[in-house]
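Engineer: give me a model of this one.
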Amino acid sequence: MMSLLPHEPRIVDTAHQQVLTERCLLPELPALRTLFLHLRGTIDATLAPRQPVKLGKPYPLGCCAEISLALQQALRDLDPTQLPPAAVAGHAALARFQAAGGTSRRVWGYQRGRGMRHALLIGTLLIDAAQDSSDASLAPVALTPFAQAGLTPLRDHRHFALLAAAEWQAHVYPNHVLPALAPYAPLIVLVPGGSVRLEADVHYMLALARRGGFASSAAVLAMPAMTPALFGAIANVLAQAGFEVAADAPQGRAAALDLCRQYRDAGTRDADARHEATLTTLARANRALQVLQVAARPAG
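Structural biologist: Here you go, the predicted model:
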């Protein structure tokens, strides 16, 4: 079986994790729900004032990633002496589970009808502490057996592009502008109400490109190019920030595909250092692109 990609929604040792989940977690399910509801309340108190609106929608809509990340950090920093009595048993159950070898990690994937989702996978329980980030009428926290949750890995960059267009009403183009990053970040995404971004700035997608010999990246780099005007606007911003950009889309496409081939043929040689350097450069490029804001779609 293939090793897990970062944040991949999959359980490697299902039988062992199921035994530990049944032994330690399921008997304390009400207390666990109370614990996560309590933590979600403390997260809201911090996040809501910091980001009251995201892409034109009020908190918590669209804030699945932020809430999930905050929950993971809250669990690390948790002081059980500060918990309300009803949540103490939930924390104790988690502690017993982890001491026995239970696993806990953040995952990201596609859930039918709800799009791309971030959650915590604890044993064989999926903890979605941001259910209401996709639908305000839903309860904020759900604890669901992973086998029933329907959270699946994204297949490739084309799958990501289709989901981004459907979920965010985004315009998605191949990254012919910055070919040096294209094998790892082959898409440029314009989300209404947000900024232009090089994607995917998600560790899973970066690792997926690498594991598949960059075939996933090469496939979307062959998509139709953006207009010359849009290419010029993005290239100008990145050039001013010190990046080496392509002269035009055909040149960028050829250079990007050539790098995909080079990285594929190089195999694991120098791959780790290149991966880390890419993460740093990608973050810097997206900071520069924040000046290019995408007009929000009119309401209704």
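Engineer: every contact and neighbour count from this point should use C-alpha atoms.
Structural biologist: Will do.
Engineer: gap between the residue of the chain most remote from its centre and residue 142?
Structural biologist: Most distant residue from the mean C-alpha position of the chain: residue 85, 33.7 Å away (Cα atoms, centre = their mean). Distance from residue 85 to residue 142, counting by Cα to Cα, to the nearest Å: 21 Å.
Engineer: can you check residue 76 too?
Structural biologist: Distance from residue 76 to residue 142, by Cα to Cα: 20 Å.
Engineer: between the two, which one's more packed in?
Structural biologist: Neighbours per residue (other Cα atoms under 10 Å) separate residue 76 from residue 142, with residue 142 holding more: 19 against 9.
Engineer: now the other sequence, so there's something to compare against:
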Amino acid sequence: MSDSIQWDEKQVDIIARDLAYLRLQVDLELVPRYPMFLDKAYPLGRCKEIRDEVFALLQEALPKATEPGLVLMRKALAKGATLKKVWGSLRDEYFQNAMVLGDWYIDVSNDTVNPNKPRVEILPLAQSRFSSIASFEQFIKIAGSYWGVEVYRNDICPALAPFLPLMYVDAKGGCWMGEANDDMLSLTMDSQFLLSERILTGLPALPTVFSNKWKNSLDSIKNNAFIHGEGLSLDFCRAYRQQQRYLDMSFRDDAVMAYLSLPKRVS
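Structural biologist: So this is what the prediction gives:
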């Protein structure tokens, strides 16, 4: 296997130290930009921003690096391993943005849930208990406890529901639609909208107080077939499958653009 990398404990510590130094550089830039996430101080809730900035720094640093940890990473790449960004479930407890190098899990934002943890964690991928999200049921189980939300089916924009089947309500009375990241959109399309259809069948309807607020918000948005299309969410799932919309990336992009024109949340 070309990307099988054998690092011992000492080498892992050396890599972690060099990545922690890059992370410190990133923190200096991000703290002024993102001092708070909701009511939580940096770095809480900023795993994506941190991971993305460290990943960008690595692209610049690795080709000419002399630091021993970064040299080990470069040697792994030279042997055929790939370094990629990943997002998914960590122990089915929370969502995490991390990196994978070959068969190693590299988390440079390990302290974004618990700030007392080390900034960097490196583990064999098989031991990390990190996995891609495989279903909306799995996603909701994590979101409910990690975000503290109740989850409902998207009847607000039924034409968007095959791509974005979920509506969230938090303890502060905020309500929003999701989840529009590439991984979750791929989940809908790779399943030919069957996973969306399944979760829409099982979720309760949004409470009337929130559906009324959403309807008022949508009235002020320029007419859009995804936003104002009428019908049942399940029927749209079946129609898009019949029309093979799961193969149509421009249709997906139009759906995302429609979503981006919606309010971030109503309350």
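Engineer: TM value for the aligned chains?
Structural biologist: Scored against TM-score structural alignment, normalised by the length of structure 2, the superposed chains reach a TM-score of 0.88; 264 aligned residues with a Cα RMSD of 2.6 Å.
Engineer: what residues of the longest helix seen in structure 1 count as buried?
Structural biologist: Counting by DSSP state H, the longest helix found in structure 1 is helix 29-50. The neighbour-count check on helix 29-50 of structure 1 (16 or more other Cα atoms under 10 Å) flags 31, 32, 33, 34, 35, 36, 37, 39, 40, 43, 47 as buried.
Engineer: secondary structure element for the nearest residue to the fifth one once chain neighbours are set aside?
Structural biologist: By that I understand residue 35 of structure 1. Distances taken as Cα to Cα, 6 or more residues apart in numbering put residue 87 closest to residue 35 of structure 1, at 4.5 Å, once the chain neighbours are dropped. Under the criterion of DSSP states H and E, residue 87 of structure 1 resides in helix 85-99.
Engineer: the helix or strand just after that helix vs structure 2, average offset?
Structural biologist: Moving toward the C-terminus from helix 85-99 of structure 1, the next helix or strand (DSSP H and E) is strand 104-111. Following superposition, strand 104-111 of structure 1 is found to deviate from structure 2 by 1.2 Å on average (mean Cα distance after the TM-score superposition for structure 1).
Engineer: tilt between strand 104-111 of structure 1 and helix 85-99?
Structural biologist: Strand 104-111 of structure 1 runs at 100 degrees relative to helix 85-99, counting by axes from the mean of the first three to the mean of the last three Cα atoms, to 10 degrees.
Engineer: mind listing residues that contact strand 104-111 of structure 1?
Structural biologist: With contact meaning Cα atoms under 8 Å, 6 or more residues apart in numbering, strand 104-111 of structure 1 is reached by 6-9, 68-69, 72, 98, 116-123, 149-154.
Engineer: likewise for stretch 207-218 of structure 1?
Structural biologist: So stretch 207-218 of structure 1 is contacted by 5-6, 156-158, 182-186, 257, 260-261, 263-265, 267 (Cα under 8 Å, 6+ apart).
Engineer: which among those end up buried?
Structural biologist: Among the contacts of stretch 207-218 of structure 1, those buried by neighbour count (16+ other Cα under 10 Å) are 5-6, 156-158, 182-186, 257, 260, 263-264.
Engineer: identify the farthest-apart pair in these.
Structural biologist: Farthest-apart pair in those is 6 and 257; separation 24.7 Å (Cα to Cα).
Engineer: mind listing the strands for the stretch 151-267 of structure 2?
Structural biologist: 166-170, 175-178 (DSSP state E, counting those that start in this stretch).
Engineer: now these as JSON lines including distance to residue 47 of structure 2 and mean neighbour count?
Structural biologist: What follows is the strands of the stretch 151-267 of structure 2, written out as JSON lines (distance: least, Cα to Cα, whole Å; neighbours: other Cα atoms under 10 Å):
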{"stretch": "strand 166-170", "distance to residue 47 of structure 2": "21", "mean neighbour count": "22"}
{"stretch": "strand 175-178", "distance to residue 47 of structure 2": "18", "mean neighbour count": "21"}
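Engineer: closest to residue 222 of structure 2 out of those?
Structural biologist: strand 175-178 (18.3 Å).
Engineer: just checking, what packs against the closest one?
Structural biologist: Where contact means 3 or more Cα pairs under 8 Å, 6 or more residues apart in numbering; DSSP states H and E, strand 175-178 of structure 2 is packed against strand 166-170.
Engineer: of the buried ones among the contacts of stretch 207-218 of structure 1, closest to residue 289 of structure 1?
Structural biologist: Taking those together and measuring to residue 289 of structure 1 by Cα to Cα, the closest member is residue 185, at 14.2 Å.
Engineer: quick one, helices of structure 1?
Structural biologist: Assigned by DSSP H, structure 1 shows helices spanning 14-20, 29-50, 64-77, 85-99, 146-149, 157-168, 203-211, 215-221, 228-240, 249-266, 271-289.
Engineer: nearest to residue 131 of structure 1, out of those helices?
Structural biologist: Nearest of the helices of structure 1 to residue 131 of structure 1, taken as Cα to Cα: helix 64-77 at 7.8 Å.
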